[in-house]
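In: coordinates for the following, if possible.
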Amino acid sequence: MIHPFSKQRRTPWALALLAVCSGHVMAQTPPEVQQALAQPFVWVNEQAQPTALAEVLFREAMAKGTPSSPALRETVRDDLIHQALMAQDARAQGLDKNPLVQAQMALASQGALVRLWQQKVLAENPISDAAVQQEYQAQLAQWGSQEMLIAHIVVNDQDLAKRLISRIQKGEALATLAAEFSIDPDSKAQGGLVGWVGIQQLVPEVAQAIRQMAAQQLWSEPVRTALGWHVLNLQATRPVTPPPLDKIRPQLLELLAQKTLALKLGELRQKASIK
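Out: Coordinates of the predicted model:
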């Protein structure tokens, strides 16, 4: 669960953009390789199962850490045979005529093309060291110099939030009230404790209040967000040292790849006829 304080969201299409297949760009396969991939790998009931299918299974297995070996070849061969037998029987029963099955097959085919398109775009737009450094500096500017330990109670009613603030000011424990009243299940189980967060992780409404608070301070008014009304307590602060570039290089590369693909997709959408 993404915590309600977090501004970060990933849409399903953005996640799909990063589903790159083993780093191999197959969209421009040489003719001789295409010919080899079209050759039968195994025959099942007089139907050829092309080598390309075996190659896909080989790559999937090796991407999961299985080393190439004769045993893997036999496993792939058996998998192809079993899949072919089941698919042939499904067609014999007319299951391939089901509209939902046809839609699933179309989506699978489209998904393969999408992955190849992603690989081709990234191969044609390599990410430079300068771009990684620039993105790192941009992230540094957002991280800030300290983290905050925050506790809160979230309720649906503003008046209830005000009453809870008054009760805490009179000496009742926030943790006890959070366990009883909070509608945020994650922090409720921790006595209202959200944990250590950076200011960049907070939604604007919460960040605005936190910036004005000192350690161990209870904010005097409820703060409204999309989740509800927050009773905020800044328990402590500590300096934070940003991670070195090399440690987060993979995440930066992923982020830049996502931006590259999103930019290209945006160009396609601008030129597309969508009704």
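In: going forward, measure contacts between C-alpha atoms and count neighbours the same way
Out: Fine.
In: my guess is residue 57 contacts residue 76. True?
Out: Yes. Taking contacts as Cα atoms under 8 Å, residue 57 lies within contact range of residue 76: 6.4 Å.
In: specify the local secondary structure of residue 150.
Out: strand (DSSP: H, G, I helix; E, B strand; the rest coil).
In: list the contacts for it?
Out: By Cα atoms under 8 Å, 6 or more residues apart in numbering, the contact set of residue 150 is 193-197, 232-236.
In: okay if I get the residues you listed as CSV plus distance to residue 7 and neighbour count?
Out: Formatted as CSV, the contacts of residue 150 follow (distance: Cα to Cα, whole Å; neighbours: other Cα atoms under 10 Å):
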residue, distance to residue 7, neighbour count
193, 18, 20
194, 15, 20
195, 16, 13
196, 15, 16
197, 12, 17
232, 17, 25
233, 19, 24
234, 19, 20
235, 21, 18
236, 22, 15
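In: closest to residue 143 out of these?
Out: residue 197 (9.9 Å; Cα to Cα).
In: please give the structure of this sequence too, so both can be compared:
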Amino acid sequence: MTIRLARPSLALLLGLGLLAGCQVQTDNAKTSSASTASSASASPTVATVNGEVITQADLEAYRKMRAGQMPNVNLSNKALVEELVDMRLLEQAAVKEGMADKPQVKAQVEQSRANILIQALLRDKFGSQKYSDAELKKQYDQLAAQASQREYKASHILLKTEAEAKKVIEQLNKGANFAELAKKDSIAPSAPKGGELGWFTAQTMVAPFSQAVEKLKKGEYTKTPVHTRFGWHVILLQDTRKTNPPPFDQVKSRIRAMLTQQAIQKYVQDLRDKAKIKIDTPAPAANTTGTTPPAVSTASGK
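Out: The predicted structure follows:
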């Protein structure tokens, strides 16, 4: 049973990791002495780099991030602090070289800050969301009913013309072997396998093909050629089966994640409904010069 989330981009926000231990700065990466003193008083100092403090809280956040990136590598406190020192030195060098004043870098820093704030907000509001087994089972039953469908196992012989297809059907009517005819006459990629397509659902095939298969009984082939954009088909239905969804316990965690995603989506929609939103035409990207930009659109609320 496949569970689809409404907005993958929002689901992705739940999984955003803390960005590589770099301290996000919003004032063009200049650290004031007041903020440094405040950080030091809030958490013990583990290192000082050119007057800038690295605290125990910085170390713990970095340790967590590194554990997520490399769960099988266990670094000592000393090694982690040394990495933080190197990173702080590189950060200071970047500021000295004017990297923080570059428009593109400013935008990336602001985006990083936004991602971390969004992650913190969603974790605070939805990270401890609880659902009873009854709620999860109710959702499971609805999804299971939708997921349960019939699958077909069939073979086909694809030909260029209707006349050729009719000739194949005449041979089948006289007792010819379907697989042998497919290997000899079919122009489909499945010809070397005797025309076998394996198991599929009606939704995965073009409409004329699916409709013809659904009308067949097990062991029957189409008595008239079936026309699709690929050519003319003669189809043999080998078997059918009904798919069963996986057990409830196997997908419970995915259903919980889906319900949480739905709650996030509702929260975002509520924010949109209360907001005044105006979307202007963005400038064309550098590699899309000459393309027609999207039309100006405005939105208020929804």
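In: kindly provide the TM-score of these chains.
Out: TM-score of the superposed chains, computed with TM-score structural alignment, normalised by the length of the first structure, equals 0.66; 240 aligned residues with a Cα RMSD of 4.5 Å.
In: before we move on, the earlier item: just the contacts of residue 150 of the first structure: which are in helices?
Out: Counting by DSSP state H, none of the members of the contacts of residue 150 of the first structure fall within helices.
In: nearest to residue 141 of the first structure, of those residues?
Out: Checking the contacts of residue 150 of the first structure against residue 141 of the first structure with Cα to Cα, the nearest one is residue 197 at 15.5 Å.
In: make sure residue 48 of the second structure is indeed in a strand.
Out: Yes. Residue state for residue 48 of the second structure (three-state DSSP) corresponds to a strand.
In: for the first structure, which segments count as helices?
Out: 12-17, 31-38, 51-63, 70-92, 99-124, 129-143, 158-169, 174-181, 185-188, 204-211, 245-271.
In: can I get these in a markdown table including mean neighbour count and distance to residue 152 of the first structure?
Out: Output for the helices of the first structure, formatted as a markdown table (neighbours: other Cα atoms under 10 Å; distance: least, Cα to Cα, whole Å):
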| stretch | mean neighbour count | distance to residue 152 of the first structure |
| --- | --- | --- |
| helix 12-17 | 12 | 30 |
| helix 31-38 | 12 | 59 |
| helix 51-63 | 16 | 43 |
| helix 70-92 | 14 | 53 |
| helix 99-124 | 14 | 42 |
| helix 129-143 | 14 | 22 |
| helix 158-169 | 17 | 11 |
| helix 174-181 | 19 | 7 |
| helix 185-188 | 18 | 8 |
| helix 204-211 | 15 | 11 |
| helix 245-271 | 14 | 30 |
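In: can you lay out the ones you listed as CSV showing distance to residue 228 of the first structure?
Out: Shown next, in CSV, are the helices of the first structure (distance: least, Cα to Cα, whole Å):
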stretch, distance to residue 228 of the first structure
helix 12-17, 26
helix 31-38, 57
helix 51-63, 44
helix 70-92, 51
helix 99-124, 39
helix 129-143, 26
helix 158-169, 8
helix 174-181, 12
helix 185-188, 13
helix 204-211, 11
helix 245-271, 31
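In: to residue 220 of the first structure, which of those lies closest?
Out: helix 158-169 (6.9 Å).
In: which other helices and strands contact the closest one?
Out: strand 229-239 (3 or more Cα pairs under 8 Å, 6 or more residues apart in numbering; DSSP states H and E).
In: so which elements touch the strand it packs on?
Out: strand 146-155, helix 158-169, strand 217-218, strand 223-224.
In: with distance to residue 131 of the first structure as added columns, please give these in a markdown table.
Out: Shown next, in a markdown table, are those (distance: least, Cα to Cα, whole Å):
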| stretch | distance to residue 131 of the first structure |
| --- | --- |
| strand 146-155 | 26 |
| helix 158-169 | 46 |
| strand 217-218 | 41 |
| strand 223-224 | 38 |
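In: so which of the ones you listed comes closest to residue 255 of the first structure?
Out: For these, the distance to residue 255 of the first structure is smallest for strand 146-155, at 22.9 Å, taking Cα to Cα.
In: buried ones in the closest one?
Out: Neighbour counts using 16 or more other Cα atoms under 10 Å place 147-155 of strand 146-155 of the first structure among the buried residues.
In: repeat for stretch 41-52 of the first structure
Out: For stretch 41-52 of the first structure, a neighbour-count test (16+ other Cα under 10 Å) marks 41-42, 49-52 as buried.
In: and the end-to-end length of stretch 164-175 of the first structure?
Out: Its start and end residues considered, stretch 164-175 of the first structure measures 11 Å (Cα to Cα, to the nearest Å).
In: oh sorry, the question was meant for stretch 115-133 of the first structure
Out: Using Cα to Cα, the span of stretch 115-133 of the first structure from its first residue to its last is 27 Å.
In: what's in contact with stretch 216-236 of the second structure?
Out: Outside of stretch 216-236 of the second structure, the residues within contact range by Cα under 8 Å, 6+ apart are 154-162, 165-166, 168-169, 178, 206, 208-209, 212-213, 237-240.
In: thought residue 177 of the first structure was touching residue 166?
Out: No. The pair residue 177 of the first structure and residue 166 does not pass the contact test of Cα under 8 Å, sitting 11.6 Å apart.
In: coming back round to it: closest to residue 271 of the first structure among the contacts of residue 150 of the first structure?
Out: Using Cα to Cα, residue 197 comes nearest to residue 271 of the first structure of these, at 41.1 Å.
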